[in-house]
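[1] Structure for the following, please:
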Amino acid sequence: MSASSFITGLLALLLLYPATVGLVQISNGLSGPESGQGFPDNCEGKEYKCARIAPDSHRSNGEMELRFNNTSVDQVLATFDLWVDEQPRTIEETRLIDESSVDIHVVIHTQFLSYADDLYVHIECNGDDAVVWLHSSSRFGVSDLGVNPNRILDIHSSLISVQHAGTPCS
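    Presented below is the predicted three-dimensional model:
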């Protein structure tokens, strides 16, 4: 193998990566959920690239909701915001706040090719308790290689590690 063919091959690889990332970014932009879509109903059609703790739970610990006794939406939201701040390549797309609930859509980009994953969080009051639903799904591919269930469990761990109680939900 001559030096010139080695350099040519190396240059081809160096140009291939940015071109691939560019195509992924275009695909991410074209395939994103519609604005204002709201919290997804289920993981239908995304069986191996979706996980949720919500009604119709999927690929998580089987919980239908996370319930925080005598806790306000703001307390849970502050903990979630800290989790988001710690995540690299994460962009908050929407945050809808009404009288007693919050819906958030966050896009998390993978490390190497920057594929987009969608994370939805719904927090609402149920009596004095705050109730949380989580949904994480990949936009592309056949499988998420366990990323979405791990993300859901990571958020779950983060939320339950903080002592929230003391302010009734309102």
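
[2] alpha carbons only for contacts and neighbour counts from here, please
    Noted.

[3] quick one: the helices in this protein?
    3-31, 73-86, 147-160 (DSSP state H).

[4] Make CSV out of those and add distance to residue 92 and mean neighbour count.
    Below are the helices of the chain laid out as CSV (distance: least, C-alpha to C-alpha, whole Å; neighbours: other C-alpha atoms under 10 Å):
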stretch, distance to residue 92, mean neighbour count
helix 3-31, 15, 12
helix 73-86, 9, 16
helix 147-160, 15, 18
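
[5] Can you say which of the ones you listed is nearest to residue 131?
    Checking the helices of the chain against residue 131 by C-alpha to C-alpha gives helix 73-86 as the closest, at 8.2 Å.

[6] Is it correct that residue 28 is in contact with residue 118?
    No - using C-alpha atoms under 8 Å, residue 28 is not in contact with residue 118, being 10.6 Å away.

[7] wait, which of the helices of the chain is closest to residue 52?
    Nearest of the helices of the chain (C-alpha to C-alpha): helix 147-160, 6.8 Å.

[8] how about this one, so we can line them up?
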Amino acid sequence: MRDLRKTAYETAVKNNLQMSDAWVSKEIAGKEWAFGFMNRHPRLSLRNPEACSLSKATAFNKHNVNTFFDTLNAAMMRNPSFRDGSRVFNLDETGLTTVQSPKRIIAQKGCKQANSVTSAERGQLVTTCNIICARGHALPLAMVFPRVHFKKHML
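    Now for the predicted structure:
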């Protein structure tokens, strides 16, 4: 929210717009302006962005995307059974932890202890795989557990 307020101030200065003395002295837009801006634009929300590595961000460019689709097209032309795209699947993996993070709760002021029962040990990472094709066919959810021996109680 602070970046929004700073950008609003800098934009107002650059465009020689009239602004309050508080903006000028603090060199930042007011909190009331920021809340008003967010209320005027209900489609916007304050969110935490996903972390993305530099290599992943720079690898997604026009050349690499074109190379991928050229290679995919060549593979589909070599194999007639893949031409309609119904046998080409996309797999998306997501890591889930077995330890839940507790939700915020309302507690009495001055009370230091606000308990919520959750597992305190270090959680295991379970990989969940979603597999779907362009026609909308989906395979059942696949879960990869980090154990050598599967135990039924893990389900």
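
[9] Superposing both, give me the TM-score.
    The TM-score (TM-score structural alignment, normalised by the length of the second structure) is 0.23; 51 aligned residues with a C-alpha RMSD of 3.9 Å.

[10] possible to save the helices of the first structure as a markdown table with distance to residue 138 of the first structure?
    Formatted as a markdown table, the helices of the first structure follow (distance: least, C-alpha to C-alpha, whole Å):
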| stretch | distance to residue 138 of the first structure |
| --- | --- |
| helix 3-31 | 10 |
| helix 73-86 | 17 |
| helix 147-160 | 8 |
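
[11] Quick one: closest of those helices to residue 134 of the first structure.
    The nearest among these, by C-alpha to C-alpha, is helix 147-160 at 6.8 Å.

[12] If you count neighbours, what's buried in the longest helix along the second structure?
    Scanning the second structure for the helix with the most residues, using DSSP H, yields helix 62-78. Buried positions in helix 62-78 of the second structure, judged by neighbour count with 16 or more other C-alpha atoms under 10 Å: residue 76.

[13] Okay, buried residues for the helix or strand that it is followed by please.
    For helix 62-78 of the second structure, the following helix or strand on the C-terminal side (DSSP states H and E) is strand 89-97. Residues residue 89 are the ones in strand 89-97 of the second structure that count as buried (16+ other C-alpha under 10 Å).

[14] So for the next helix-or-strand element following strand 89-97 of the second structure, what gets flagged as buried?
    Next helix or strand after strand 89-97 of the second structure toward the C-terminus (DSSP H and E): strand 125-133. Neighbour-count burial for strand 125-133 of the second structure, counted by 16+ other C-alpha under 10 Å, picks out 126, 128-129, 131-132.

[15] now for strand 125-133 of the second structure, which elements pack on it?
    strand 89-97, strand 142-144 (3 or more C-alpha pairs under 8 Å, 6 or more residues apart in numbering; DSSP states H and E).

[16] angle of that strand against strand 89-97?
    160 degrees (axes from the mean of the first three to the mean of the last three C-alpha atoms, to 10 degrees).

[17] follow-up on the earlier one: quick one: closest of the helices of the first structure to residue 108 of the first structure.
    helix 73-86 (9.4 Å).

[18] list the helices and strands the closest one packs on?
    So helix 73-86 of the first structure, by 3+ C-alpha pairs under 8 Å, 6+ apart, packs with strand 116-126, helix 147-160.

[19] what's the angle from the longest one to strand 116-126?
    By that I understand helix 147-160 of the first structure. Per the same axes, to 10 degrees, the angle that helix 147-160 of the first structure makes with strand 116-126 is 40 degrees.

[20] still on that earlier bit, and of the helices and strands packed on strand 125-133 of the second structure, who's closest to residue 10 of the second structure?
    Residue 10 of the second structure lies closest to strand 89-97 among these, at 39.7 Å (C-alpha to C-alpha).

[21] And the closest one, what does it pack against?
    Contact partners of strand 89-97 of the second structure among helices and strands, from 3+ C-alpha pairs under 8 Å, 6+ apart: strand 125-133.
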